[in-house]
Each structure stands twice: as C-alpha cells, then as structure tokens.
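> Next come a sequence and a model predicted from it.
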Amino acid sequence: MPVGTHDQTVDDLLPAVVPVRFVAEDGTAVEPPEGYAAPADEQLVEAYRRMVLGRRFDRQATALTKQGRLAVYPSSRGQEACQIAGVLALREDDWLFPTYRDSVALVSRGVDPVEVLTLLRGGWHCGYDPATTRVAPQCTPLATQTIHAVGMAEALRRKGEDSVVMAFIGDGGTSEGDFHEALNYAGVLRAPVVFFVQNNKYAISVPLAKQTAAPALAYKGIGYGIRSEQVDGNDLVAVLSVLTEAVRHARTGGGPFLVEAHTYRMDAHTNADDATRYREDDEVERWESADPLPRLETYLRGRSLLGTEDIAAAHDAAEAFASRLRDEMNLDLETDPLELFDHVFADATPQLREQRAQLASELED
C-alpha cells in the first residue's frame, strides 16, 4: 500500500498569501502569480457559454420551486465560476463527488437536467446513474462524500487507472470531522484526489468567522501534508488555472491537493431560508459587483474573444434549454412507491421485506 512521505517542506504546501487572480472585478487583466498558466482562449469562451446556461438553469430551478415542481432547491447563483471550472478541469474518465449545491456543475458535466432535479422533486433515488456519468450522488449530509471520494481515488489507482477524483465541499463542511478524516486518509495514501472548497461565506446562517479562526480554509490542508491553494472564486480564469494545476498534480503522482475558492452565495441557502435574518443587503450588493459572469464577459470582450452576436447566441441557447427543462418538469412523475425498497441492500433484509409487504398491502386497500 502506498503511504505518504515526509519529504515535503511547509513551503511546498502553503497557499498564496493573497488568493490567485487573473482578472479583476472590473474585467481587466492582472498579473497572476508564477506557476499558473492561463487557460486556452477556446476553453474560456466555452466556459462563458456554460456559465450563461448554468445561471439560466439555476434561475429556472428556483422558479420551479415556486411552482411546486420542486420540493427544495439550493441555488448556486454567483458560484458559477467554481461550478464550471471544476468540470472543465476534469477528463471524462475522472470522477466528481458533488454536494447538494452543485447542480450547475452536474448539468455542465452532461448529466440530464431532469435527472439532476429528480431527487429534489422527490423522485427516484439519486436521479441519475453514477457509474455511467462518473458523478457520485449529490450529497446532503455535510462532508461524508469527501471520505467516499478518497476511497474512490485509491480504488482507481489500485485498478491501474490514472483518473482523478474531485470532491466539492462548502465552507460549512470543513467544520465536520469527516472532512478532516478524509484529508488525513488522502494525505497518508497520497491519493489522486482534489478537495475543492467553495467558501461562499455562510453555512446556512453561520458566518465563516464563527466556524474557524484559520486565516483561510486553504490552510486546513497543511497539517495533513496536502498541497493547498486559495483562489478568487469569482474569477473563472483563475479558478480554472488553479484547478487544472491541482488535477495535474494529483494525476501525476503528486498526491492530493486542496483548493479554496473565495466566492459568495447570492441567494438564500435554499428557497426555505430567509437570508435577510442574518446578512445585510449592502453585503450582498458588494458581492453583486464581483459577479463572475459579467466579469468574464467583460474580460473576453476586451480581448476580442467574444462579440455581441456570441453573447446573444449564448443567451438564446440558454433560453431554449430552460424551455425544454420547463416542458419536461411539467410532466407528472409516474412513480411506484414500492421502489423505495429497491437498491437499499444488495439482498433485502427480513425487516425490509416485511416493510415492503406492509406497504404493498396498504396500497392494495
């Protein structure tokens, strides 16, 4: 079994003192730190298209909750740079372990949007096939997916694959014991896994300052021997550059990598949350000025990589996507309540069979 080494120095592991940035909030280029390459122009234009579509998907999903088509929806508006960059940094044979707030990433990964929302509307199990999509089920319990991600990464390596696993997690999840166990496990095994922390400043209503005294969440990896970095999470160019390096590091035997992206949750925790009870409007307005979508659009326009027609085409495609999603989500689900008992265990236990029989009897009455 491969085990961790102690030949790394603290300097090898430390994140930048200031989050990595390529593009300022006004869309102008800034000088990035050494060690990070700018993504290809074609990749940035594709990222813009996906961000436009992702935001439209997010708005549509939020509207579906108001129409009673979804039970709940955790918006990621304002975090699209993280969602899209995370997907673009991966190959098709890599694995993604998402949280409940990462629906935009799943859609960008190619998972059917109706299947992405199936769980949130009370439908069938996780809604999609993890083995086919190489996307683990969206995880509602905080941080449990991080341990699963490390296990998957180690399993892939033992099978001789050079695939990488990326585990998304929020700032609140970093306060969970499972997160620290996963870091320790990954560090010892030098597993090919990237921990991607989207620090959106709140764990529901709990601000970051009440969760940790660390100068940044990126420093959480140091004690476990994990190379770490922090990045401006609303700068798509920077996030994609840093995550591309993190994935390369993990894929080529460098071991795990932890990336903290500083971003912001524009909307409430979910449609059931009242964010005005714990944050001020002027705070939200300040972050609106750092919105990742217009920032990237301004940057690409300034470099003549994006024109008015390109922008219009991206929005038209997003509207068509949203229209198809509405039509499909307006179809009533055909459900079989007995499917609740499918796939709970490989072989149903006597108790499970008894419960299934009891429900079947009630349904016949």
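Nice, thanks for sending it over.
> When you work out contacts or count neighbours from here on, use the C-alpha atoms and nothing else.
Fine.
> Can you classify the closest residue to Glu328 other than its chain neighbours by secondary structure?
Excluding the flanking residues, the one nearest Glu328 by Cα to Cα, 6 or more residues apart in numbering is Val114, at 7.2 Å. At Val114, secondary structure determined by DSSP: H, G, I helix; E, B strand; the rest coil is helix.
> What is the burial count for Val114?
17 (other Cα atoms under 10 Å).
> what residues are up against it?
By Cα atoms under 8 Å, 6 or more residues apart in numbering, the contact list for Val114 reads 325, 328-329.
> which ones are touching Phe168?
Phe168 touches 96-99, 102, 146, 195-198, counting by Cα under 8 Å, 6+ apart.
> Buried residues in stretch 352-365, which are they?
Residues of stretch 352-365 classed as buried: Arg356 (neighbour count, 16 or more other Cα atoms under 10 Å).
> Show me the contact partners of that stretch.
For stretch 352-365, contacts defined as Cα under 8 Å, 6+ apart pick out 338, 341.
> could you pull out the helices for the stretch 101-250 of the chain?
Remark: helices assigned in the stretch 101-250 of the chain by DSSP state H, counting those that start in this stretch are 103-109, 113-118, 130-133, 144-158, 177-189, 236-251.
> So which of the ones you listed is nearest Pro74?
Ranking the helices of the stretch 101-250 of the chain by proximity to Pro74 (Cα to Cα) places helix 103-109 first, at 8.6 Å.
> sorry, back to before: in a markdown table: the helices of the stretch 101-250 of the chain, plus distance to Asp282.
Shown next, in a markdown table, are those (distance: least, Cα to Cα, whole Å):
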| stretch | distance to Asp282 |
| --- | --- |
| helix 103-109 | 26 |
| helix 113-118 | 32 |
| helix 130-133 | 40 |
| helix 144-158 | 34 |
| helix 177-189 | 32 |
| helix 236-251 | 24 |
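> Alongside the first one, take a look at this:
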Amino acid sequence: MKNDATGGSDVAPADVTPLVQLVAPDGSRVVEADNAVFRERVAHLTVEDLRAMYRDMALTRRFDDEATALQRQGELALYAQSRGQEAAQVGSGRALAGQDYVFPSYREHGVLHVRGVDPVDRLRLYRGEDHGGWDPNEHNVHLYTLVIGSHALHATGYAMGLQRDGLVGTGDAARDTAVVTYFGDGATSQGDVNEALVFAAVNNAPVVFFCQNNQWAISEPTTKQSRVPIYKRGEGFGVPSVRVDGNDVLACYAVTAEALERAHSGGGPTFVEAYTYRMGAHTTSDDPTRYRDRAEEEHWRRRDPLERLEALLRAEGGWDEEWAAALQAEADAYGERLRDGVRALGAPPAETMFDNVYATDHAQVTAERAWFREYEAATAGEEVAR
C-alpha cells in the first residue's frame, strides 16, 4: 500500500487513504510489507511484458489524440477522451482471461484496444454511422453504453447467467468466466449502479465493478458525489473493495487479477476504485478550464501513467531507443490508418436498425420493418419526382 492519495479535487492534502501502488510516480518499485500479495501478482511479468503494456498505452493515447483531432475537423460528432487513464484500462484489460466478458461505458478505449476491437470500429458510434460498431461476441466486449451506469445492471445479469450456466467455480481455468464492468465516479451516484451492487452481492455474482475515479463527473468534483472515498461505497453493499493507484499499470493489473481470481473461483464480486485523473475534457463538447485550475492539472501531469512506466523501463534496462523509435513509427502508421478509415466510413442501410432488436423474430418488429420499407420506397419516388 502507499498513502499517495493527496492532491486532486476529491481528496484533501490531509487525506491518507491507502491505495495499492507498486510503481511510484518516479518509476521506482514500491516495496512494502503490506503490498506483498500484489507484488506476487506481477512477479512473472518480464521486460517484454512491460514493453507490451507500454505499447498498448502509447497506442491508446495516439488513438485518443487522433480521435480528438478528427472531431475538431468535423469528422466525428462527439468524442470522450481517455488521456490519463491508460494505465487503469490497459492494466485491468490485460488481467482478463479470453473468455471473460467486458461491459464498458464509453471511455474504455484502452480496454477495447487490449481486447482487439478495431480502432475504426470504435469510432463508428461517435461518427453517428452505427448504433454500435463491432460484434460483441467476437471480442467478448459489449457495445459502448452512453446512459450513465445502466450497463452495470446488464453486467450483473450476465454474470448471474454465467453462474447458472455452471461457468463459475469449476476449477477449469479455460472454463471459469467472469465479467468486468467499467464506469466513472459519477456513475456511482446513479441508481442502476447501486441496484447492480445489491444484486451482485446477494447473488455472489462473478462480476468486477471497475470504477475509474477520474475525479470529475463532467464539471462536478467527487466531493459532490460522496462523503467517503468511492471504494467505501462497495463495502456498504458487502462487496470486497479496494482502492488502487489508477496511474500505476502494474498495480491495476495486480488488483484486477486478484478480483478476477475471486470471481472465477465462485468467491463473488469485487469493487475496484482506480484513483486516476482525466487529463483531457469529459468530451469534446466540454471545457474543463471553466471548473478546474492549472495547478491541479500540473499536479497530475507529473503523474502521467506513460511517463511512469517509461521511467520504470529505463531504470530496469528495458528501454531501448531503437525499440522506442519503432514504436513511434508504428503509432504514426496507426494514426494514418485511423484517419483514413474513419473518413471512408459510410452509413449502413437504415433498415439494419431492425436486425438485432430481439434474438428471434418478433411480430411488431417485422411489421415495423415492412412499414419502413414502404415508407422508404414512397419517399424515393417523391425524390425522383422532384
């Protein structure tokens, strides 16, 4: 543990709420007796593993920069930035087993990167060309959810289904399955998240509630959301809870790995508060300079998750300039492909809105589809006449 929860908007300097930290902001390893169990969780990670984590984080940030630029150029209707939250997303995402299922909100670009969702597909929703963008079953990642906190209930229901299907607590690592749902600090004030915690707790559901506390629910600081640290909310429902340094990729990996092990084995839910910071705006329609000051932003800029991992790699002989240059070239090509791919996107046929409303045929949807076809045909005739 490390008493490093100082600074920022929701924690006063006197607050010494402990949080799990394995790598300090200067890149040094944190070696304390009370974090030994989490150090063991990352002991197997090699230099190549750390490089792979850095690559994931670097490409996630490049994705963020490119998407922000595309929105400013009028190519996207809106975009929710994730700058500063790469460690929380990549660390937790890399702890997932292939069969585990993810329910994201709308900012988990790093988790989607780790799960292999195509970067262009991630922006179809933000371009307004598609209701989703990818096949959830291909990557075990549900579509982005814009309604704050609603997906926490979906995640809990899915986890309860896994439980009833006998996919939890079998002892077979390739069979036991868990769910992770991601949301922000503001979502913990929503009824859906609280209801999900009730259902998960009383049913011992195999779900990890991963809250990225980036300290601002749009323009509202966490002090307007809770009188106690966010992870305490999980404890109030009887859910084992932990607060982790969300800018420390190794700590996020370790904490999530422990939570998933509990879920896989039938031990039930866990609530994780990843204490981090939203370095950018809430979305591209937001102006954070109206509600937070430069001193706070500078405080957190010095805790940049990418710089922290780079410092660790340099300290342990894992940083190579040739490798770094190759990664920069990869990021440049990645950015070019993303720009070209987004600009080439076209809208799918409007009738596809009826395709996945229900799993099986439904009389009302069939009737509405037929009406829509007639409407489109009539409208097309009017267009020709004009």
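Perfect, I can see it now. Because the structure is predicted, anything quoted here is derived from the model rather than measured.
> For Ala317 of structure 1, which of the helices of the stretch 101-250 of structure 1 is the nearest?
The nearest among the helices of the stretch 101-250 of structure 1, by Cα to Cα, is helix 103-109 at 13.7 Å.
> Have a look at how far, on average, the closest one is from structure 2.
Compared with structure 2 after fitting, helix 103-109 of structure 1 deviates on average by 1.8 Å (mean Cα distance after the TM-score superposition for structure 1).
> do stretch 48-55 of structure 1 as well
Superposed on structure 2, stretch 48-55 of structure 1 shows a mean distance of 0.8 Å to its aligned residues (mean Cα distance after the TM-score superposition for structure 1).
> Read off where that stretch ends up in structure 2.
Aligned by TM-score structural alignment, stretch 48-55 of structure 1 falls on residues 54-61 of structure 2.
> same deal with stretch 294-302 of structure 1?
So stretch 294-302 of structure 1 sits over residues 307-315 in structure 2, by TM-score structural alignment.
> Let me see the ranges of the strands in structure 1.
Here structure 1 has its strands, by DSSP state E, at 95-97, 165-170, 193-199, 202-203, 206-207, 227-232, 257-262.
> So which bit of structure 2 is the last one matched to?
Taken onto structure 2 by TM-score structural alignment, strand 257-262 of structure 1 occupies residues 270-275 there.
> Please list the residues outside the matching stretch that contact it.
5, 88, 207-215, 230-231, 234, 239-247, 252, 255-256, 259, 263.
> List the buried residues of it.
Quick answer for stretch 270-275 of structure 2 (16+ other Cα under 10 Å): 270-275.
> Repeat that for stretch 335-354 of structure 2.
Buried residues in stretch 335-354 of structure 2, defined by neighbour count with 16+ other Cα under 10 Å: 335, 338-339, 342.
> now swap in stretch 90-100 of structure 2 and tell me
Applying 16+ other Cα under 10 Å to stretch 90-100 of structure 2 flags 90-97, 100 as buried.
> likewise stretch 211-228 of structure 2?
Going by neighbour count (16+ other Cα under 10 Å), the buried part of stretch 211-228 of structure 2 is 211-219, 221-222, 225-226.
> For it, which outside residues touch it?
Residues outside stretch 211-228 of structure 2 that contact it (Cα under 8 Å, 6+ apart): 8-11, 85, 88, 182-186, 188-189, 230, 246, 271-278, 282, 286, 288, 291.
> hang on, the earlier thing: mean shift between the match of strand 257-262 of structure 1 and structure 1?
With mean Cα distance after the TM-score superposition for structure 1, stretch 270-275 of structure 2 departs from structure 1 by a mean of 0.5 Å once superposed.
> and for stretch 169-184 of structure 1, what span of structure 2 is it aligned with?
Mapping stretch 169-184 of structure 1 onto structure 2 (TM-score structural alignment) gives residues 183-198.
> Report the distance from the matching stretch to the chain centre.
15 Å (Cα atoms, centre = their mean, to the nearest Å).
> buried stuff in it?
Here stretch 183-198 of structure 2 shows 183-189, 192-198 as buried, counting by 16+ other Cα under 10 Å.
> Alignment lookup: Glu136 of structure 1 to structure 2.
Check again: residue 136 of structure 1 is Ala, not Glu. Ala136 of structure 1 maps onto His142 in structure 2, with residues paired by TM-score structural alignment.
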